[in-house]
Every structure is written in structure tokens, then in C-alpha cells.
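Novice: Generate coordinates for the sequence data below:
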Amino acid sequence: MDDRTRLRLDVAYDGTGFSGWAAQPDRRTVAGVLVEALDLVLGAGTATGLTVAGRTDAGVHATGQVCHVDLPAQVWAAHEGRLLRRLARLLPPDVRIRAMSAVPATFDARFSATFRRYEYRITDAAWGADPLRRHEILAWPRALDLDRLTAASAGLVGEHDFAAYCRRKENATTLREVTRLDWRRDADGTLVATVQADAFCQAMVRSLVGAMLVAGDGRRPVQWPAGLLTRRERSSEVTVAPAHGLTLVAVGYPEDPAEYARRAEATRRLRVPAEA
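Specialist: Predicted structure coming up:
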């Protein structure tokens, strides 16, 4: 078997026209589009093992997604200086590979990750979202109070069982550690929730946002979102916020490449595959 080179790809996409990340028959997905472009440039099946840090749902965007693929070492040597530009010419305008680099074979885009960070954007302007940003900002029909949103988020930080906020999967844990959850209001009035955790279960971020929004507009007490953490099943009271307001903005990895394998092994012991 020939030597392989592992490549890290840093990817951005507008999720509007995609049925999520994961390849699906007869559906347009980010993974499917990337594999198609790689096959056209390098030959069918030359790039193998496409693995992503976090499989985003349909309609969710990314500016900081990370994935990896493996290539024969001689193929990478032949294409290294021009592969990024060749792929840019082939890829559709709603997905870009922003950077690519050779990494140790122990790097795993998914299991070596130390955190995923998302941002959710909302406007409570009476006139709604700016037409040019309607695909990335949720228009909320009620006034939102930043102090109430901040108070609602405080009790959700830390390690908890987020069963009330997750679509449960068989044999999958809903225990997660949220290391950051805060709100800001930008100069243009847009409210932005930043949520960071070691990993997320499916629909967790949008469920957390949905719970905080009804506290932020006064329909629920600010203590209500944290109070749901006592539940051991998904709460039917929580409305999942629409996908288009959510963007994956960053994925973290150990600074020392020697730690990639150790981190991957530890993550595999902790949990089974999950989606955010």
C-alpha cells in the first residue's frame, strides 16, 4: 500500500442550498459536493476517508468547519502548489475550501477536536431582517432584552445532562460540557449568541437558543432554560430555533500535534458519534 498524506481542510459554506453536511442519496450535501470536486481534480476515489469535525444540519452555515481526507503521498506532492485554486474553480459559490495543509496521520478532524463554537444571529427589529442577510439572521417578532438573555444563559454553562435539549440516539450520551454561552448586541442591532462546548448532540444549539429566546422576550422566567436540565427526556416545551440563524465559526484542536492521538482516544472513550 502506498504512503498516504492526511490533509486538513478548512471549509466555509452557506447552508441554504444544502441538505446538511453528510452525504445522502439524491440530495445536495456539503460532503457530496466536496467529494465530487476532489474526484474531478484527482481522479475518482483518490481522496479517501472524508471526516468532518461536526455534521451540520440542513440550512446551517459554517465559516470555520474542519475536515480531513487522505491522499497518496505522491499525489499530494504533485498537486500541493495548485490544488486549492483548482478546487476553487470547480466548487460552487456556496462552498469554499479556505485553506488546506498536510497534518500528522494522528490528526482526526472529529475526535481530536477540543471544542466547537457556534454563533446564532437574531434581529428583533420591527421591520425584520436585512434582505441581504436574511439567510443568516432570524427575524424575531418580539422585542428581546439582552439582560434577560444573559441571565437565561448563565445556568446552562458547565457540564450537564442536556437530555431536554437533544434528540436522543440509542446508546449515545447527552452529557456535554458547555464552556461558553453568552450574548451580545452588535452595532447594527443584531443579537448574537455564542455557544461553545466540547461537542454537541443533535439540535442542541438550536434548542438552547429556542429556550433562551422565550425567556428573552419575557414569555418565560429567566430561570426556565436552566430548570429544564433536571429532565431526562427531550422537553416538548422547547421549540428548536430555525437552522438558518446558526453558523459553525470555529473548531479547536490541541496546540501540540503530539496530542492529536491522545485527544482522539479520550474522546472516543467518552461518547459515540454525535451531531450538532
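
Novice: Only C-alpha atoms from now on, for both contacts and neighbour counts.
Specialist: Will do.

Novice: residue closest to the middle of the chain?
Specialist: By Cα atoms, centre = their mean, the chain has its centre lying nearest to Leu248, at 3.9 Å.

Novice: tell me which element it falls in.
Specialist: strand 246-252 (DSSP states H and E).

Novice: Now do His68 against Ala37, distance only.
Specialist: 15 Å (Cα to Cα, to the nearest Å).

Novice: which of those two has more neighbours?
Specialist: With neighbours defined as other Cα atoms under 10 Å, His68 and Ala37 compare such that His68 has more, 25 against 19.

Novice: what residues are up against that one?
Specialist: Applying Cα atoms under 8 Å, 6 or more residues apart in numbering to His68 gives the contacts 6-9, 49-52, 108-109.

Novice: Here is a second sequence; please produce its structure as well for comparison:
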Amino acid sequence: MQERTRVRLDVSYDGADFSGWAVQPERRTVAGALVQALDLVLGVGAATGLTVAGRTDAGVHATGQVCHVDLLTEVWHRHEHTLLRRLARLLPADVRIRAMTEAPDDFDARFSATFRRYEYRVTDAPWGAEPLRRHDTLAWPSRLDLAALNVAADGLVGEHDFAAYCRRKENATTLREVTRLEWRRAPDGTLVATVQADAFCQAMVRSLVGAMLAVGDGRRPADWPAGLLTRRERASEVNVAPAHGLTLVAVGYPDDPSEYARRATLTRRLRVPPQA
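Specialist: This is a model prediction of the structure:
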């Protein structure tokens, strides 16, 4: 068997014209674009095992996505100093590999991660989103109360069963720990929500944002989003915020590479909700 080297890829993309991350037949996806470019430069099969930190849905963007591939060691050593520029010439303009770094064999972009951090951008300006930000900023039709948004956010921080905010998958837990959730107004007046957790289930971030926006514009009381945490099924009254306002901005890993394997083992453990 030929020797392979694990390589970390730091990736950014504009998700507007992608059908999400994962490869899908006859659909344009981020993973599909990366695999195609790697195959063209290195040869089919030289790069295997593409694994991503977090699969983003159709329309969601990333400035801090992380993935890994296993490259034939001889091919990696031959091309490592020129590979980034060669891939840049082949990749479409809406996806970039910003860095390629040799990683330990036990580094796992998905399971070694300690957190994922997203930002959601909303403008409540009466004229809507600025044209150059229309792909990553949601235009909201009424004024939003920053203080109310942050009161609602406070009630969602911590380890909870987020079943009310997730699209449930068979044999998957909805127990998650949100370590950071806050809103701020940027200098241009745009409202930005920062959401960080050890991991997220499908549609969780956009559902949380949708619930908080209902508080921000006065349609719901500030304690309503936290009150939904008692549910054990998806809350149909929560509107999922549109995908284009959401960007994955960072993925965290242990500072000490020797901790990658231990972190991966911990992450793979099934999260069991506490007994009532």
C-alpha cells in the first residue's frame, strides 16, 4: 500500500450557488469542486478521504471551514510548495483553499474539533441590504431591538437538548453545548449574531436565529426561545432563518496536536440526555 500524508485544508466559499457541502450527483457542491480540482492537478485517486469539520447547507457561506484529505506522500512532497497556486487557477471563483498544511495522521477535521463558530448577519435598515452584501446579509422588514435579542440569546447558552431547533435524524442526539451566543451592531448598523458550540445539529443555528428575530421585532417575549428547550420534538412555530445570512467563521482544535486523537475519541461518544 502506498504511503499517504494527511493534509489540512482551510477553505472559504460563497455558498450562494452551491447545493451545500456534500457531493451530490448532478449538483454543484463545495466538496465536488474541491475533489474535481485535486483530481485534475494530482491525478484521480491521489487525494482521498475528504472530511469536513461541518457540512454546511445550500446557500450557507464559510470563511473558516476546515477539512482534511489524505494525499499520496510522494505526490504531496513533489507538489506541496506549488499546489496552492495551481489549485487557485482551477477552482471556481466562489471557493478558495487558503492554506494547505501537513497534519498528524490522527488529525480529524470533524472529530478533533473543539468548537464551530458561526455568524449571522441581519440588516434592519429601511432600504435593505447593501448590494455588495446581499449574498451574506438578511434584510429584515422592521426595526430590531438589540437588547431584546441579547436577552433571548442568554437563555440559550449552556448544554441543552435542542430538539425544538433541530431536524431530527435517526439515532442522532440533539444534546449540544452552546458556549457563546450574542448579538452586536457592526459599525455599518448591521446586526451580527455570533453562535459557538461544540457541534450543531442540522438547521440548528438558523432555527435559533429565527426564534431570536421573533423576539427582536416584538412578536415574541424574550423568554420564549429558552422556553422551547423543554420540547422533545421540532417546534413548528420556529421559522428557520434564510441560509444566505449564515457564515461559518471558525473551527477550533486543541492547541497541542497530541490531543487530536483524544478529542476525536471524546467527540465520537454518544451524547446521552440527562434523565428527567
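
Novice: right, and the residue nearest to the centre of structure 1 touches Glu136 too?
Specialist: No. The pair Leu248 of structure 1 / Glu136 is not scored as a contact, 11.6 Å apart, by Cα atoms under 8 Å.

Novice: intersection of neighbour lists for those two?
Specialist: Common contacts of Leu248 of structure 1 and Glu136, defined by Cα under 8 Å, 6+ apart, comprise His61.

Novice: Where do the strands of structure 2 begin and end?
Specialist: Here structure 2 has its strands, by DSSP state E, at 4-13, 47-52, 61-72, 95-102, 115-123, 138-139, 158-161, 175-185, 191-197, 246-252.

Novice: Quick one, which of the ones you listed gets closest to Ser19 of structure 2.
Specialist: With respect to Ser19 of structure 2, and counting by Cα to Cα, the nearest of these is strand 61-72 at 11.2 Å.

Novice: that older thread, want to throw the strands of structure 2 into CSV with distance to Arg86 of structure 2?
Specialist: Below are those laid out as CSV (distance: least, Cα to Cα, whole Å):
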stretch, distance to Arg86 of structure 2
strand 4-13, 14
strand 47-52, 15
strand 61-72, 16
strand 95-102, 11
strand 115-123, 29
strand 138-139, 35
strand 158-161, 44
strand 175-185, 38
strand 191-197, 34
strand 246-252, 25
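
Novice: Gly32 of structure 2 is nearest to which of those strands?
Specialist: Gly32 of structure 2 lies closest to strand 47-52 among those, at 10.2 Å (Cα to Cα).

Novice: Tell me which residues of the closest one come out buried.
Specialist: Neighbour-count burial for strand 47-52 of structure 2 flags 47-48, 50-52 (criterion: 16 or more other Cα atoms under 10 Å).

Novice: from the residues you listed, which single one is nearest Thr174 of structure 2?
Specialist: Nearest to Thr174 of structure 2 among these, counting by Cα to Cα, is Val52 at 19.9 Å.

Novice: I'd like to know how far that closest one sits from Val60 of structure 2.
Specialist: Counting by Cα to Cα, the gap from Val52 of structure 2 to Val60 of structure 2 is 14 Å.

Novice: what does Val157 of structure 2 give?
Specialist: Going from Val157 of structure 2 to Val60 of structure 2 by Cα to Cα gives 23 Å.

Novice: same thing with Arg143 of structure 2?
Specialist: 24 Å.

Novice: the more surrounded of these two?
Specialist: Val60 (26 against 13).

Novice: Tell me who's in contact with the more buried one.
Specialist: Val60 of structure 2 touches 14-16, 20, 243-248, counting by Cα under 8 Å, 6+ apart.

Novice: Count the neighbours of the closest residue to Ala250 of structure 1 other than its chain neighbours for me.
Specialist: Leaving out its chain neighbours, the residue that sits closest to Ala250 of structure 1 by Cα to Cα, 6 or more residues apart in numbering is Gly64, at 4.5 Å. Residues lying near Gly64 of structure 1 (other Cα under 10 Å) number 20.

Novice: tell me the contacts of the residue nearest to the centre of structure 1?
Specialist: For Leu248 of structure 1, the contact set (Cα under 8 Å, 6+ apart) comprises 60-65, 116-119.

Novice: Which single one of those is nearest to Glu255 of structure 1?
Specialist: Using Cα to Cα, the contacts of Leu248 of structure 1 come closest to Glu255 of structure 1 at Arg116, 15.2 Å.

Novice: Would you check how far apart the closest one and Pro221 of structure 1 are?
Specialist: In terms of Cα to Cα, Arg116 of structure 1 sits 28 Å off from Pro221 of structure 1.

Novice: who's more crowded, those two?
Specialist: Neighbours were tallied for Arg116 of structure 1 and for Pro221 using other Cα under 10 Å; the higher tally belongs to Arg116 (23 against 16).
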